[in-house]
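Chemist: A structural model of the following input is requested.
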Amino acid sequence: MRSLPARRIAAVALTAATSVVVLAGPAFAHVTVNPGSAPQGGYTAVDFRVPNENDTASTVKLEVNLPLDHPLASVRTLPMPGWTATVEKSKLDKPIKVHGNDVNEAVSKITWTADAGTKIAPGQFQEFRVSLGPLPTDTDKLIFKALQSYDNGDVVRWIDEAKDGQPEPAKPAPVLTLAKAAAGDDHGVTATPSAAADGHGHGDAKNEAAADSSAKSSDSTARVLAVVGIVVGLIGAAFGVVGLRRKNGGSAS
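Modeler: This next block holds a predicted model:
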């Protein structure tokens, strides 16, 4: 019996690919922090990834609230063409020590507003990059409550906190998981005394540049591995069908 036609193999692969996309879709539907983890006590660069979930309206504003129970002394936004970033600060109830200096206020909100002619259209997403640090050492996560505004007036509030043992909420807040820093970590993401040179606890350019590079590398590696896994799975499924068809055909003859 002849082998399964190429178009049948392609159909099997397409079906498998569709199943992968359908199953993976919900994981990409929320506003998230990427990468989702960073070492405690250091600096990092993250992207707030914002997908447009509305089929008839476009996203024109993102508000991200930073936790003041674990304030961050250094918060800087990466300029993005077509978007204006506004940073708001709040006075802290209790000053924090950063590299020996008292810090009395911290960034409490970042708002990105689309300029005229700019938007996140249906079927698109955008990433808003921020450098943060030094990250706290007394908690294992930071929660960033976010509001996503559309040009039709709708506002989606990504503010719900996930609870252990319970299903994920419908509108979960973006979360950055904090892990214990590895002993002897010398990758440049840990704060150094020179980071306090301006008296406000801001990290130096070397620390933040290294953190940005590390974040890009981690995210790119994860994407590549995911694509490779899908491709291998599709090939395996297609050849499995071919082998089964040949076996059944041989038994019948």
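
Chemist: okay, CA-based contacts and neighbour counts for the rest of this
Modeler: OK.

Chemist: Could you list the buried residues of stretch 27-41?
Modeler: Residues 30-41 are the ones in stretch 27-41 that count as buried (16 or more other C-alpha atoms under 10 Å).

Chemist: Can you name the two of the residues you listed that sit furthest apart?
Modeler: Maximum pairwise distance among those (C-alpha to C-alpha): 27.1 Å, between H30 and G41.

Chemist: what about the strands in the protein?
Modeler: For the chain, applying DSSP state E gives strands covering 32-34, 37-39, 44-51, 59-65, 74-77, 83-98, 101-114, 125-133, 141-143, 145-150, 155-158, 175-179.

Chemist: Can you give the distance from the first one to the centre of its chain?
Modeler: Strand 32-34 sits 2 Å away from the centroid of its parent chain (C-alpha atoms, centre = their mean, to the nearest Å).

Chemist: Next, the second sequence, to be compared with the first:
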Amino acid sequence: MQISHDHLPLRRLGLAAAGSVVLLGIAAGPAAAHAEVSASDPRALAENVTLSFTSEAESDAAGIAELRVVLPQGIAPDAVTLKEAPEGWKLTATPDGYSVGGAALATGTDAEYSITVRQLPDAESLAFKTLETYGDGKVSRWIEVPADGRKVDNPAPLLKLQPAAPGAKPIAPSPSPTPTPTPSAPTAEPSSPAPAAAPDARKANAADSGSGNGVVVAVVAAVVVLGGAGAFRWTRRSRQS
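Modeler: Okay, the predicted model is just below:
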């Protein structure tokens, strides 16, 4: 059977297109897995916003067991609470963000969870750098932030914000507990002269002093009386003799 030469260009175009699809599929394969974030109210300074995260599974050997997130500037770890997560997963605050995890998910299962943020900062976009840890210890790092419109291999979940609503203002941070002052060691007081005796004490001392003087006078009087009596008796005897 003879093939018309008019059909050859069409066949060649078909083969080239098919090859292009295959090449695109191969190129897109390794980059298919990624982490994403969306918001219930993606506006700057929005309050009580729900952020939903999805981390696609990319391991054929184990499931995702933990997600470690670094919060962008303007969101403190204590301003985040867990709203929804896989059964048994818990959120733990870290110095620069939080971790959420628990028992490893089934292999090939995407990790989906949501948090509530007290208030979004006044910014144009927010990057949530994420580390995915699998049950076998493998770690995927989605921590790169695109700059100048350039593409990156492992982009961090990026949330683009709309301008703040009219009149929106930053919420004052939660007041931190006032530390209880620690009592200091007592300082030795300088020595000082003894305080003057109270009026009652002075009266008591005067009374005691008066009592003592009265005793002395009584003794002296007794001695004088006895001495006088002795002298009288001696004089009387002398006259009789």
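
Chemist: And the TM-score between them?
Modeler: Remark: TM-score between the superposed chains equals 0.52 [TM-score structural alignment, normalised by the length of the second structure]; 152 aligned residues with a C-alpha RMSD of 3.5 Å.

Chemist: With distance to A237 of the first structure added, can I get the strands of the first structure in a markdown table?
Modeler: Output for the strands of the first structure, formatted as a markdown table (distance: least, C-alpha to C-alpha, whole Å):
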| stretch | distance to A237 of the first structure |
| --- | --- |
| strand 32-34 | 31 |
| strand 37-39 | 33 |
| strand 44-51 | 31 |
| strand 59-65 | 38 |
| strand 74-77 | 44 |
| strand 83-98 | 44 |
| strand 101-114 | 44 |
| strand 125-133 | 31 |
| strand 141-143 | 39 |
| strand 145-150 | 39 |
| strand 155-158 | 38 |
| strand 175-179 | 35 |
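
Chemist: Out of these, the one nearest A6 of the first structure is which?
Modeler: A6 of the first structure lies closest to strand 125-133 among those, at 34.9 Å (C-alpha to C-alpha).

Chemist: show me the contacts for the aligned residue in the first structure for T107 of the second structure.
Modeler: Under the alignment by TM-score structural alignment, T107 of the second structure pairs with A121 in the first structure. Residues near A121 of the first structure by C-alpha atoms under 8 Å, 6 or more residues apart in numbering: 52, 57-59.

Chemist: which of those line up with contacts in the second structure?
Modeler: Counting by both residues aligned by TM-score structural alignment, their matches' C-alpha atoms under 8 Å, the members of the contacts of A121 of the first structure that carry over to the second structure are 52, 57-59.

Chemist: Now the two most distant members of those.
Modeler: Once C-alpha to C-alpha is applied, those give N52 and A57 as the farthest pair, at 8.4 Å.

Chemist: Just the closest of the contacts of A121 of the first structure to G233 of the first structure, please.
Modeler: Closest to G233 of the first structure, out of all of these and judged by C-alpha to C-alpha, is N52, at 28.8 Å.

Chemist: Contacts only, for the corresponding residue of the second structure for that closest one.
Modeler: In the second structure, the residue matched to N52 of the first structure (TM-score structural alignment) is A57. Residues in contact with A57 of the second structure (C-alpha under 8 Å, 6+ apart) are 33, 63-64, 107-111.

Chemist: Drop anything exposed from the residues you listed.
Modeler: Buried members of the contacts of A57 of the second structure, counted by 16+ other C-alpha under 10 Å: 63-64, 107, 109-111.

Chemist: now, which of the residues you listed sits nearest L51 of the second structure?
Modeler: Ranked by distance to L51 of the second structure (C-alpha to C-alpha), these are led by A111 at 14.0 Å.

Chemist: Near T130 of the second structure, how many other residues are there?
Modeler: Using other C-alpha atoms under 10 Å, T130 of the second structure is surrounded by 24 other residues.

Chemist: list the contacts for it?
Modeler: 35, 67-70, 141-143, 156-157.

Chemist: Pull the contacting residues for V103 of the first structure.
Modeler: 73, 95-97, 200-201.

Chemist: I meant A104 of the second structure, not that one.
Modeler: 62-66, 134-135.

Chemist: what residue of the second structure matches up with S149 of the first structure?
Modeler: Aligning on TM-score structural alignment places S149 of the first structure opposite T133 in the second structure.
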